[in-house]
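S.K.: Pasting the sequence and the predicted model now:
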Amino acid sequence: MTQAAPLSLCAREPRVPAERLVAEMVPPPRFDAVRFDTYVPDPNQPSQIEAVKVLGSFAAGLGGAHASGAGRRKWFSKKPAAPTGPRGVYLDGGYGVGKTHLLASLWHATPAEPSLKAFGTFVELTNLVGALGFQQTVQTLGGHRLLCIDEFELDDPGDTVLVSTLLGKLVDAGVALAATSNTLPGKLGEGRFAAADFLREIQGLSARFRPLRIDGEDYRHRGLPEAPPPYSDEQVAKAAYATDGASLDAFPRLLEHLAKVHPSRYGALTDGLRAVCLTDVQPIPDQSTALRLVVLADRLYDREVPVLASGMPFDRLFSEEMLNGGYRKKYFRAISRLTALARDAKGLVGQ
């Protein structure tokens, strides 16, 4: 029997309807089963243990009529009394300390029906506004009990103001908020995100957030073996043909294709894939291309899609200039996640 040819990411140009954007605002597959009790805190980092306790209490406090019994509050009904005190939490920490795990655990622990709580990245939220319009987005999310925003982007002033305004409307409607974020360009810091940057950028909402710092090292490499070195083109191609649902693409061509697909569709780009096989991995030529690859790496990691590659090791994808620039934390996160996915792909070779 003839072996079917692998799939190709470059042959895909997905179209994503607005209804799918709303329905998919739940924790991605990698974080579907996570809970507070599956989070493994570093015993040398008390802030991680404290974060679990604080977030557990925050989730427990989100019960009540707004999220149960009466169901959604009617849009034109009497507005509830303005909430007092912190109505949100901001998880402040470097990449790989488990912020997304904790954010998803908060979503799961909140006592509300799935239709009354939403989880998405900043990019996914801005795309929802683009698809539905601002007022319709407020109406769609205004009856929710909780909105979790992962990777809140602080490097686009226009989008930051847009989402900050949206969050203000949602808080007024009684929605609780939780967020993690990336740092501002030029804020190199110590490899961690700055709560002060986040609170300043969301302007009038800062008083509604309780910053929760989470210290630690990247858990993806804590006590784990080094990532496997790149394979040969022949090994990668052979694995792609031998793996049902695998894609096979030349890395330079894939980078060109990503420029033709909006980053909000990168999740749909990976629909049904069981592995991504890439040949001729090379250093990223420019920052725009690098930022698109970061989004793709995030979506592949969310969906637990292993990545098998030949060519350049993933830790050499980004130039020293990029790794020392304003988007350094995004690039380090991408390296960390791609390295983890490369480790997951070891079993594809020689099967």
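M.R.: Thanks, I have the structure now.
S.K.: use CA for all of it now, contacts and neighbours both
M.R.: Noted.
S.K.: my read: Phe119 touches Arg145, true?
M.R.: No: contact criterion C-alpha atoms under 8 Å: Phe119 and Arg145 do not qualify, at 11.4 Å.
S.K.: and the two? which has more neighbours close in?
M.R.: Arg145 (31 against 24; other C-alpha atoms under 10 Å).
S.K.: Next one: the closest residue to that one other than its chain neighbours from Glu24, what distance?
M.R.: Nearest in space to Arg145, with sequence neighbours left out and distances taken as C-alpha to C-alpha, 6 or more residues apart in numbering, is Val175 at 5.0 Å. Using C-alpha to C-alpha, to the nearest Å, Val175 is found at 19 Å from Glu24.
S.K.: Between those two, which is the more surrounded one?
M.R.: Shown here are Val175 and Glu24; by other C-alpha under 10 Å, Val175 has more neighbours (25 against 13).
S.K.: Could you measure from that one over to Ala60?
M.R.: Going from Val175 to Ala60 by C-alpha to C-alpha gives 15 Å.
S.K.: One more: Pro14?
M.R.: Counting by C-alpha to C-alpha, the gap from Pro14 to Ala60 is 39 Å.
S.K.: Check the spacing between Phe318 and Leu278 real quick.
M.R.: In terms of C-alpha to C-alpha, Phe318 sits 17 Å off from Leu278.
S.K.: If you could redo that for Leu141, that was the one I meant.
M.R.: In terms of C-alpha to C-alpha, Leu141 sits 38 Å off from Leu278.
S.K.: can you check Gly85 too?
M.R.: Distance, Gly85 to Leu278, by C-alpha to C-alpha: 50 Å.
S.K.: Looking at the two now, which is surrounded by more residues?
M.R.: Comparing Gly85 with Leu278 by other C-alpha under 10 Å, the one with more neighbours is Leu278, at 23 against 10.
S.K.: where does the nearest residue to Leu258 once chain neighbours are set aside land in three-state SS?
M.R.: Closest residue to Leu258 apart from its sequence neighbours, by C-alpha to C-alpha, 6+ apart: Arg292 at 6.8 Å. What DSSP: H, G, I helix; E, B strand; the rest coil gives for Arg292 is helix.
S.K.: wouldn't Arg292 be in contact with His262 here?
M.R.: No: counting by C-alpha under 8 Å, His262 is not a contact partner of Arg292; they are 9.0 Å apart.
S.K.: which one of the two has more residues nearby?
M.R.: More crowded of Arg292 and His262, by other C-alpha under 10 Å: Arg292, with 17 against 13.
S.K.: The structure to be compared is supplied as follows:
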Amino acid sequence: MSSSTAASGLSPLTGAAPLSLCAREPHVPADRLVAEMVPPPRFDGVRFATYIPDPNQPSQAEAVRVLEDFAAGLGGADTASAGRRGLFGFGKGRAKAAKAPAGPRGIYLDGGYGVGKTHLLASLWHATPAEPARKAFGTFVELTNLVGALGFQKTVETLSGHRLLCIDEFELDDPGDTVLVSTLLGRLVEAGVALAATSNTLPGKLGEGRFAAADFLREIQGLSAHFRTLRIDGEDYRHRGLPEAPAPFSDEQVTKAAHATANASLDAFPDLLDHLAKVHPSRYGALTDGLAAVCLTGVRPVPDQSTALRLVVLADRLYDREVPVLASGLPFDRLFSEEMLNGGYRKKYFRAISRLTALARDAEGLVESR
């Protein structure tokens, strides 16, 4: 390495210093939030045919069958128009001018993390016979962020013309979300929009352990009434038959890999946690724009619940975008305290551990040798 290169901090391989998440403060216009309501890159190519059911878990193959029928039922007549007439059916039935069976107008995929719920939800989006502009896909957080950006009435108007709304990682973290989402989905169902959602929590149990859910029982029951629950059993496919999570690398290895990898970011983990508090979670996807890898030094346990929940959102956006994560410090399964892992948000934290572990495996190739 020349003295000038060393002094500048530039990599001899990439010719540029690593990027920094902490230096980014993205601003996301509302129209981008709407335009990006499609399956993320990781799930852009998935289909029902690419989902491999566990032969020991019959519910997985059954879920594929039910969802294929559900998608077929969204073809033909305009579902939104049919919905405004109060007509909607499951399976291979079509909207007709006569009475249709009463009941929920959506499917709710319930199951543990890593059983392929997002794969199936994205497959449903792809299989639904409608133009991309008439079907929407986003996480629960992205949906609530959309309401924050557009306003409630504009969100209703924007989504009412859709044939299908897919909501991934459906959770209720506070009373405000409960009332907001209950009202929003009620309006969309009235407009004839079909719903599909994934979660680790049964719809009637949403909010438990996080706030006084009993005080909002009417809203929660109203949400539950919109869905037919489809249980998916199984083990986390990300770790099925795979070795244990890779041990963290050294600071030197992570730093060297960051300098040697084009479009990689390099940040101290504590600094990143502080920065996330200054960026709205709706912008975490934009925070990762153009990144080939995220390199973190000094990973340590997150200090509090608010910080932990922000990290969960970042982990989801990195996983969606298939961005490898190379880290030093503690392994990812030690990010959250025992109290957190036994609390009301435990399923979010286990999902984050699962996804970060998968991304850590993806990053192993960035380091030539230990």
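M.R.: All right, it came through fine. This is a predicted model, so every value here is computed, not measured.
S.K.: With the flanking residues excluded, which residue is spatially nearest to the aligned partner of Asp333 of the second structure in the first structure?
M.R.: Residue pairing (TM-score structural alignment): Asp333 of the second structure is matched to Asp315 of the first structure. Spatial nearest neighbour of Asp315 of the first structure, excluding adjacent residues (C-alpha to C-alpha, 6+ apart): Ile335 at 5.7 Å.
S.K.: Which position in the second structure pairs with the one you found?
M.R.: By TM-score structural alignment, Ile335 of the first structure lines up with Ile353.
S.K.: contacting residues for its match?
M.R.: Phe332, Asp333, Leu335 (C-alpha atoms under 8 Å, 6 or more residues apart in numbering).
S.K.: What number of residues are in the vicinity of the first one?
M.R.: To tie it back to what came earlier, the one meant is Phe332 of the second structure. 23.
S.K.: That one against Thr357, yeah?
M.R.: Yes: here Phe332 of the second structure reaches Thr357: they are 6.5 Å apart, a contact under C-alpha under 8 Å.
S.K.: related to what we said a few turns ago, next, the mean deviation of the helix or strand hosting the residue nearest to Asp315 of the first structure compared to the second structure.
M.R.: Using DSSP states H and E, Ile335 of the first structure sits in helix 328-344. Average distance, helix 328-344 of the first structure versus aligned residues of the second structure after superposition (mean C-alpha distance after the TM-score superposition for the first structure): 0.4 Å.
S.K.: to the chain's geometric centre, what's the distance from that helix?
M.R.: 13 Å (C-alpha atoms, centre = their mean, to the nearest Å).
S.K.: Check stretch 361-370 of the second structure too.
M.R.: Relative to its chain's centre, stretch 361-370 of the second structure lies at 25 Å (C-alpha atoms, centre = their mean).
S.K.: ok, residues contacting that stretch?
M.R.: Ala245, Pro246, Phe249, Gln253, Val254, Ala257, Thr261, Ala293, Pro324, Val325, Leu326.
S.K.: Just the buried residues of that stretch, please?
M.R.: Arg361, Asp362, Ala363, Glu364, Leu366, Val367 (16 or more other C-alpha atoms under 10 Å).
S.K.: Nearest to Ile167 of the second structure among the residues you listed?
M.R.: Among those, Asp362 lies closest to Ile167 of the second structure (C-alpha to C-alpha), at 26.4 Å.
S.K.: Tell me the counterpart of that closest one in the first structure.
M.R.: Here Asp362 of the second structure is matched to Asp344 in the first structure, going by TM-score structural alignment.
S.K.: next one: Gly116 of the second structure
M.R.: That one, Gly116 of the second structure, aligns with Gly98 by TM-score structural alignment.
S.K.: quick one: the match of Ile335 of the first structure and His239 of the second structure, what's the gap?
M.R.: Ile353 of the second structure sits 11 Å away from His239 of the second structure when distances are taken as C-alpha to C-alpha.
S.K.: Ala80 of the second structure now?
M.R.: For Ala80 of the second structure, the distance to His239 of the second structure equals 40 Å [C-alpha to C-alpha].
S.K.: Between those two, which has more neighbouring residues?
M.R.: Using other C-alpha under 10 Å, the more surrounded residue of Ala80 of the second structure and His239 is Ala80, with 25 against 15.
S.K.: Leaving out chain neighbours, which residue sits closest to the more buried one?
M.R.: Per C-alpha to C-alpha, 6+ apart, closest to Ala80 of the second structure is Gly192, 4.0 Å.
S.K.: before we move on, what about Tyr231 of the first structure?
M.R.: Ser310 is the one closest to Tyr231 of the first structure (C-alpha to C-alpha, 6+ apart), at 4.7 Å.
S.K.: hang on, the one you found in a helix?
M.R.: No: counting by three-state DSSP, Ser310 of the first structure is not part of a helix but strand.
S.K.: Contacts only, for it.
M.R.: Residues Pro230, Tyr231, Ser232, Asp233, Val236, Leu278, Thr279, Asp280, Val281 are the ones in contact with Ser310 of the first structure under the rule C-alpha under 8 Å, 6+ apart.
S.K.: Same question for Pro129 of the second structure.
M.R.: Contacts of Pro129 of the second structure by C-alpha under 8 Å, 6+ apart are Ala71, Ala72, Leu74, Gly75.
S.K.: overlap between the residues you listed and the first structure?
M.R.: Retained in the first structure by both residues aligned by TM-score structural alignment, their matches' C-alpha atoms under 8 Å are the following of these: Ala71, Ala72, Leu74, Gly75.
S.K.: need the strands for the second structure, in chain order.
M.R.: Secondary structure of the second structure (DSSP state E): strands at 106-110, 135-139, 164-168, 194-199, 227-231, 264-268, 293-299, 325-329.
S.K.: which part of the first structure lines up with the longest one?
M.R.: Looking back up the chat, that one is strand 293-299 of the second structure. With TM-score structural alignment applied, strand 293-299 of the second structure matches the range 275-281 in the first structure.
S.K.: same thing with the second one?
M.R.: Equivalent residues of strand 135-139 of the second structure are located at 117-121 in the first structure, counting by TM-score structural alignment.
S.K.: which other residues reach the matching stretch?
M.R.: The contact list for stretch 117-121 of the first structure (C-alpha under 8 Å, 6+ apart) reads 25-27, 104, 107, 141, 144-152.
S.K.: which among the residues you listed gets closest to Gln48 of the first structure?
M.R.: Ala104 (15.1 Å).
S.K.: OK, contacts around the closest one?
M.R.: For Ala104 of the first structure, the contacting residues are Pro27, Phe31, Asp32, Val34, Arg35, Phe119, Cys148, by C-alpha under 8 Å, 6+ apart.
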